[in-house]
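Colleague: Build me a structure from this.
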Amino acid sequence: MTSSASLQPPVADRRPTVRTFHGDDVVDAYEWLRAKDDPAVIAHLEAENAYTQSRTAHLEPLRERIFQEIKGRTRETDLSVPARRGDWWYYGRTVEGKQYGIQCRAPLASPDDWTPPSLSPDVDVPGEQVLLDANVEADGHEFFSMGSFEVSNDGALMLYGIDLEGDERYTLRVRDLASGVDLDDVIPGTFAGASFSPDGRFIVYSTVDDAWRPDTVWLHELGAPVTSDARLFHEPDERFWVGAGFTRSDRYLVIEVGSSITSEEWLVDAADLRSAPSVVWPRREGVEYETSHAVVDGEDVLYVLHNDGALDFELVRVAAADPLGARETVIPHRPGVRLLGVSCFRDWGVIGYRREGLARLGLLSYADGSVDEIGFDEPLYSVGTGGNPEWAPPVLRIAYGSFVTPSTVADLDIATRSLMVRKQQPVLGGYDPEDYGQERVWATAADGTLVPISVVWKRSFGSPGSSVRPLHLYGYGSYEHSIDPGLSIARLSELDRGVVFAVAHVRGGGEMGRAWYEDGKMLAKRNTFTDFVDAARHLISLGYTSADRMVAEGGSAGGLLMGAVANLAPELFAGILADVPFVDALTSILDPSLPLTVIEWDEWGDPLHDADVYAYMKSYTPYENVRAGVAYPRILAVTSLNDTRVLYVEPAKWVARLREVGADAMLKCEMVAGHGGVSGRYNSWRERAFELAWLFDVLGVAER
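Modeller: Sure, this is the predicted structure:
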């Protein structure tokens, strides 16, 4: 048997090209790997996969154990909590041995039935109809993803969009649910999120441009040729995405246009979809807003959440017929309380917000604008709405969970404010939340900023700090995206081996409000990286772990974070796991022909036209800053050939460059997958088992 030490990694050819911007010449030896159709590129990626497989072959028994642990803790045959829509309860099934879910429905017991049926995997559901079995649709394909799924209001038709490549371009079809036969309407190349019109006569969908930007909204009349579809809206500005959907009231079609910093909405009368859209508020650079329609005292109104002069947003109410007219302030701006979203029902609304680093939900009174917060006892938790398609329900469906509490679905009775738990995610194998602890600690950044860190552990190994433990530190820190508490079944395989899991809530995310995001983007992006480094140092100083017992992980923009900290503080980590990592950011953001580049300028800056941004990005982008003479930690980069968001070439180039300077770096490239990795739950579990086995190997975690 060949030892791992004797295995030789593939060596990518050096084919230098010169990139020149702002008088700066950069020699790039590996840009040729961008040619996805070049057989030499595919051969190199396959050689990387073969090397990674050989290097990790000794972990196969461990991978299988982890996979079986994930599988053994998961109720494979299960049902989701039914959600009421029209005359039906809609829910999903999973079946042991099958990769994908099955979409089903069952009839209401009566029009007044608001208590979802308690479903059992072993008991037949009276009147159940299988709407779509994704296992059947995926049969014979290596990849399967569904981007649109909706049933018409009358329950007669179903639309669904399928991607079989991983490039997030979906072919849209319509099925007659009485006969089970697909109609002749087939629309290729759509984006996710198509919708039926309220009367079921039309489909509203969007398409993307060559840079994978959703830019056009279309109206398709069922039975008509696709070539006759009407273009409802087109956005020529390459910085803006476009999407569309109907209000819960079915009164309007809302066309949403947005960049990272600016948004605009247009309304179309749902009863006359061919009428011209009318703008709510004309776009103004740097102003974001979103609307939700309600009827108050017989008048159509819009609740508008906006940041015009309100950093953490405020909520106002305007007349739908005259949205530029008088604004009534409902929730004024409160610094440090970041309003996240508003959702209107017939008699009340729901406001989502973030305070003290945690997501919150409150019921909104139309009469006086008061907010009644829905409270929970745990120190760390996450909460949100879900499964509320009806306009006038007596209950609000919410989802709740924490690092130790399994995902919980509950209905809040609006009249009594009582919370009725409908289901909690089953965790098999005798899981007890009391066996695990969670806490928040605070690191002090170099500029004095306090950076929150969430920590979860298994109590039987002792409290963090009682002994030096292996630690898995996760981070993201971009796009104002927050990493909220949630239980992961796969993570239990770590905790049960004594690994402490932590999340560094670094600047660039949204955990601490809009200012937290602003302080970690554009020309303040370095704060994201230094916050993560300071968090790692703080955990070491607390005695939770040591540098030789800590692995860092991040994906996508969090993969950029991983590459940056590998250069900034390689001595702090034993290993770095980078999923679909954005590690050649400057090269990508300089090329407006690449997918999403122009849109990304609002997040990172425009290095193509601004020399200062160019110099700043060049100072931190991972590929640009790999250095000789540095003792890098072990690195595993995972990517996908068909990813349209972070191209495979970025980690491929990064790994090649790391190897030049002697780093122990490996690349794993899924040859049939997109940004989200492999499809199918069993495939996903095996993928995570592969990553965790590598992580345990780096940490030196002994088997139980």
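Colleague: contacts, neighbours, all on C-alpha from now
Modeller: OK.
Colleague: which residues in this structure form helices?
Modeller: Remark: helices assigned in the chain by DSSP state H are 39-55, 60-73, 134-138, 489-495, 514-518, 526-541, 557-568, 585-589, 597-604, 611-620, 649-660, 681-699.
Colleague: Most tightly packed of these?
Modeller: For the helices of the chain, the largest average neighbour count (mean count of other CA atoms under 10 Å) is found in helix 557-568, namely a mean of 26.
Colleague: for it, packing partners?
Modeller: Applying 3 or more CA pairs under 8 Å, 6 or more residues apart in numbering; DSSP states H and E, one finds that helix 557-568 contacts helix 526-541, strand 550-555, strand 575-579.
Colleague: Adding distance to A294, write these out as TSV.
Modeller: Putting the helices and strands packed on helix 557-568 into TSV (distance: least, CA to CA, whole Å) gives the following:
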stretch	distance to A294
helix 526-541	39
strand 550-555	39
strand 575-579	42
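Colleague: just so I know, which of the ones you listed lies nearest R19?
Modeller: Nearest of the helices and strands packed on helix 557-568 to R19, taken as CA to CA: helix 526-541 at 23.8 Å.
Colleague: about what we covered before: compare the helices of the chain and give me the one nearest H293.
Modeller: Closest among those, using CA to CA: helix 514-518, at 24.9 Å.
Colleague: residues making contact with that closest one?
Modeller: With CA atoms under 8 Å, 6 or more residues apart in numbering as the test, helix 514-518 has contacts from 311-312, 338, 477-480, 507-510, 524.
Colleague: Please tell me how far K423 sits from A399.
Modeller: 10 Å (CA to CA, to the nearest Å).
Colleague: Quickly list what's touching both of those two.
Modeller: 408-410.
Colleague: So which of those residues is the closest to L219?
Modeller: Closest approach between the shared contacts of K423 and A399 and L219, by CA to CA: V409, at 35.0 Å.
Colleague: I'd say that closest one and R397 touch.
Modeller: Yes. The pair V409 and R397 passes the contact test of CA atoms under 8 Å, sitting 7.2 Å apart.
Colleague: higher neighbour count, those two?
Modeller: For V409 and R397, the more surrounded residue by other CA atoms under 10 Å is V409, and the numbers stand at 24 against 21.
Colleague: Nearest residue to that one in space, ignoring adjacent ones along the chain?
Modeller: Closest residue in space to V409, ignoring its immediate chain neighbours: A399 at 4.7 Å, by CA to CA, 6 or more residues apart in numbering.
Colleague: just checking, the one you found touches G386?
Modeller: Yes. At 6.4 Å, A399 and G386 qualify as touching, with contact defined as CA under 8 Å.
Colleague: this one as well, want them side by side:
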Amino acid sequence: MYKNWNYMIIIGAMTISCSDNTKENAATWPNVTAPVAEKKVYERTIHNDTIVDNYYWMNDYFKKGPNSAEVIAYLEAENNYTAAMMKDTEKLQEKLFHEMKGRIKEKDESVPYFKNGYYYYSRTEEGKQYYKFCRKKGSLDAPEEILLDVDDMAEGYAYYAAGGFSVSPDNKLLSFGVDTVSRREYTIYVKNLETGALLPDKIDRTTGSATWANDNKTLFYTAKNPATLLSEKIRRYTLGSGSAGDVVVYEEKDNTNYIGVGKSKNGKHIMIYSGGTLSSEVRILDADQPNGTFKMFQPRMKGVLYSVTALADKFLILTNDGAKNFKVMECPLDKTAKEHWKEFIPHRHDVLVSDIDEFKDYIVISERKNGLTQMAIRSLKSGTQHYLNFGEAAYTVYPSTNVEYDTDMVRYGYTSLVTPSSTYDYNMNTKERTLKKQQEVVGGYNAENYITERLFAIAADGTQIPISLVYKKGFSKNGKSPLLLYGYGSYGMSMDPTFNSSRLSLLDRGFSYAVAHIRGGEEMGREWYEDGKMMNKKNTFTDFIDCAKYLISEKLTSSDHLYAQGGSAGGLLMGAVINMAPALWNGIIAQVPFVDVVNTMLDDTIPLTTNEYDEWGNPNDKAAYDYMKSYSPYENIEAKEYPNLLVTTGLHDSQVQYFEPAKWVAKLREIKKGDQVVLFKTDMEYGHGGASGRFDYLKDVALNYAFLFKLEGITE
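Modeller: Sure thing, here's the model as predicted:
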């Protein structure tokens, strides 16, 4: 059936209007025949419930099944269809790409940070997609050492990601990870910084980062399962020893947990962390004794999360034990079990404690209050505490690169919807702050030309849902202006308001942009997350719908001009809200969308599935199965009109496999009514995060914006 796919993409000599589209600003689309996916009956039976899945065969490329070639042919046919439907926007896409690329300072340099006698930084060069990782010894006036030239390393690769840079304590060796497939499976290499040569040591199937012991020859790293990509083992590798020196020091038996290994900032401890959504556990080792045995800090406790920060004379423990929004405990260095924990910072019902950054004489506490981030500075000598103050209604602040332990200086990042990313150094003793760098928007940018607001929608159950909004001065609040509403709402990940220079191309053409801070994130505290997960998941979707209705009621837009966007779990959000309220939106952009919830959560061979049971539920349990089936976008497609859709994915995606959106699109085309378009684009070379170069991703942004502009009749 698929051999002649390309012949099905027939572009008519004339264009036709979507005559059945009831939206007032119906776009004009070319007369192109959409691909029709073949049906191959597959039955799923569980809990005495039998479902026919006609598109299950699309898993075959991932499963290396007999239909693999047909899957690729179908994806390519969809790509051809999307290209044909968007052909009249090609010049606009090109213009948008160069417009957005033109705002990026091509020759640039990060703010150097100091560690163990060296200043480290990265710099980019004009016309280059990647960067160079560099250092200077002792002074910024010293000669530059290029540690890694990623521009050169990436030559010949369609995708190239380098990360996890870690320099040995004696400053002579550099470990780093490389992924050339975009499945977040890295090979670790080690470079001799004195000779410039790569060591013969090479470690495959890792998360990409390694932790040095203090002997400068022992590395601890996280190994991945080659099939599920789960992080399942912590291994110790001794340089030059080959496989004999690569041993397992910890194996995680609970496949719902993620694991990792790191080093305390003071350099004294190697720590293994194992954690899921509901509980966690830490093991600890003297960094001077890499061949020793890791000591249990405190065995995992049901429903209790904790993490450990090492100070010179004690450990601090950030935990939710009896404290939904977390509290900070302390314990002696040699007595770490829970019975030795004492309260250091008490629990507060209105403040979420999210992180601790340690220094010799201070700790910096990252918190959330009323949906906004804040930073508290606490003196370890006096116990006094003060907060950094910011002057905007909606903003994001976060600790930046702080690798030095014995310093009074904390570096933090600051941004908002109208403030470009800014890096500050703050003296915790004198309380003086210094702006080290603000993102330069090439071609000029004046924040005074844009307005940001913080609004609150009222959910059906009376809960106030924060919304961050930005628009250009002159934006008309008459109900006829276009608005793009973004959302995520899962895993406790907060979608804080940040600046994006690419977004100016949207705002300057009359759009406003809003972020709905819906439940499932953690913007308003831990309870905000728990009220949007598992058997409360539908709150995420209804919150987003209520935010949209509020924006319409405030005349910021109308359903004829309202658009929504989300990716990954935010793509699930997109799929759910168009099933629940399809008439509310004129267009939807769903990126790498997690839309086949039940089938994915039933298949524990799919990467990361078992890690997600505490987020979505385990469908082998009937109650969880029934609930997720009631909202899973793929399971709930109906014969009704849907908004215009642009769906994107990556063939090598390890987070959300390509077949979820592919099946969803095929089923939508089969069942839906109306002439609203469904466009589907698969990037055949990339994975979950898209392109690796610093400019290539803008082509995807240009396509997204061109789709919105086409629906609005914007051609320039």
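Colleague: against the first structure, where does stretch 364-374 of the second structure fall?
Modeller: Per TM-score structural alignment, the counterpart of stretch 364-374 of the second structure in the first structure is residues 350-360.
Colleague: The longest strand along the second structure corresponds to what range in the first structure?
Modeller: Identified as the longest strand of the second structure according to DSSP state E is strand 198-212. Under TM-score structural alignment, the match for strand 198-212 of the second structure in the first structure covers residues 182-196.
Colleague: Next, the distance between the ends of the matching stretch.
Modeller: End-to-end distance for stretch 182-196 of the first structure, by CA to CA: 15 Å.
Colleague: Which positions in that stretch come out as buried?
Modeller: Using 16 or more other CA atoms under 10 Å as the test for burial, stretch 182-196 of the first structure gives 185, 187-196.
Colleague: Likewise for stretch 75-94 of the first structure?
Modeller: Quick answer for stretch 75-94 of the first structure (16+ other CA under 10 Å): 75-76, 78-94.
Colleague: contacting residues around the residue nearest to V409 of the first structure?
Modeller: Counting by CA under 8 Å, 6+ apart, A399 of the first structure has contacts 383-386, 407-410.
Colleague: Make TSV out of the shared contacts of K423 and A399 of the first structure and add distance to V533 of the first structure.
Modeller: TSV is the format used below for the shared contacts of K423 and A399 of the first structure (distance: CA to CA, whole Å):
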residue	distance to V533 of the first structure
T408	34
V409	36
A410	38
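Colleague: Mark which of the buried residues of stretch 75-94 of the first structure are part of strands, please.
Modeller: 78-79, 83-85, 88-94.
Colleague: how close does the residue nearest to K253 of the second structure when sequence neighbours are not counted get to N255 of the second structure?
Modeller: Spatial nearest neighbour of K253 of the second structure, excluding adjacent residues (CA to CA, 6+ apart): E232 at 7.7 Å. To N255 of the second structure, E232 of the second structure is 8 Å away according to CA to CA.
Colleague: Tell me which of these two has more neighbours.
Modeller: E232 (22 against 18).
Colleague: And that one, how far from S490 of the second structure?
Modeller: Counting by CA to CA, the gap from E232 of the second structure to S490 of the second structure is 23 Å.
Colleague: now swap in V595 of the second structure and tell me
Modeller: 14 Å.
Colleague: same question, Q439 of the second structure
Modeller: Distance, Q439 of the second structure to S490 of the second structure, using CA to CA: 29 Å.
Colleague: Give me the more crowded residue out of the two.
Modeller: Neighbour tally, Q439 of the second structure and S490, criterion other CA under 10 Å: the higher count belongs to S490, 26 against 17.
Colleague: Was I right to think that one contacts D531?
Modeller: No. The pair S490 of the second structure and D531 fails to qualify as a contact (CA under 8 Å) at a distance of 10.4 Å.
Colleague: Now do the shared contacts for those two.
Modeller: Common neighbours of S490 of the second structure and D531, counting by CA under 8 Å, 6+ apart, are 519-520.
Colleague: mind giving me JSON lines with the buried residues of stretch 182-196 of the first structure and columns for distance to R627 of the first structure?
Modeller: Listed next are those as JSON lines, based on distance: CA to CA, whole Å:
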{"residue": "D185", "distance to R627 of the first structure": "55"}
{"residue": "I187", "distance to R627 of the first structure": "49"}
{"residue": "P188", "distance to R627 of the first structure": "46"}
{"residue": "G189", "distance to R627 of the first structure": "42"}
{"residue": "T190", "distance to R627 of the first structure": "43"}
{"residue": "F191", "distance to R627 of the first structure": "41"}
{"residue": "A192", "distance to R627 of the first structure": "41"}
{"residue": "G193", "distance to R627 of the first structure": "44"}
{"residue": "A194", "distance to R627 of the first structure": "47"}
{"residue": "S195", "distance to R627 of the first structure": "50"}
{"residue": "F196", "distance to R627 of the first structure": "54"}
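Colleague: quick check, nearest of those residues to L692 of the first structure?
Modeller: Nearest to L692 of the first structure among these, with distances taken as CA to CA, is A192, at 30.9 Å.
Colleague: For the closest one, which non-adjacent residue is closest in space?
Modeller: In this structure, A192 of the first structure finds its nearest non-sequential neighbour in G147, 4.4 Å apart by CA to CA, 6+ apart.
Colleague: need the contact list for that neighbour.
Modeller: By CA under 8 Å, 6+ apart, the residues touching G147 of the first structure are 160-163, 168, 170, 191-193.
Colleague: Now for those residues: which two are most distant?
Modeller: Farthest pair in the contacts of G147 of the first structure (CA to CA) is Y160 and E168. Separation: 13.6 Å.
Colleague: more crowded one of these two?
Modeller: E168 (24 against 21).
Colleague: Under the alignment, what does that one map to in the second structure?
Modeller: Checking TM-score structural alignment: E168 of the first structure goes with R184.
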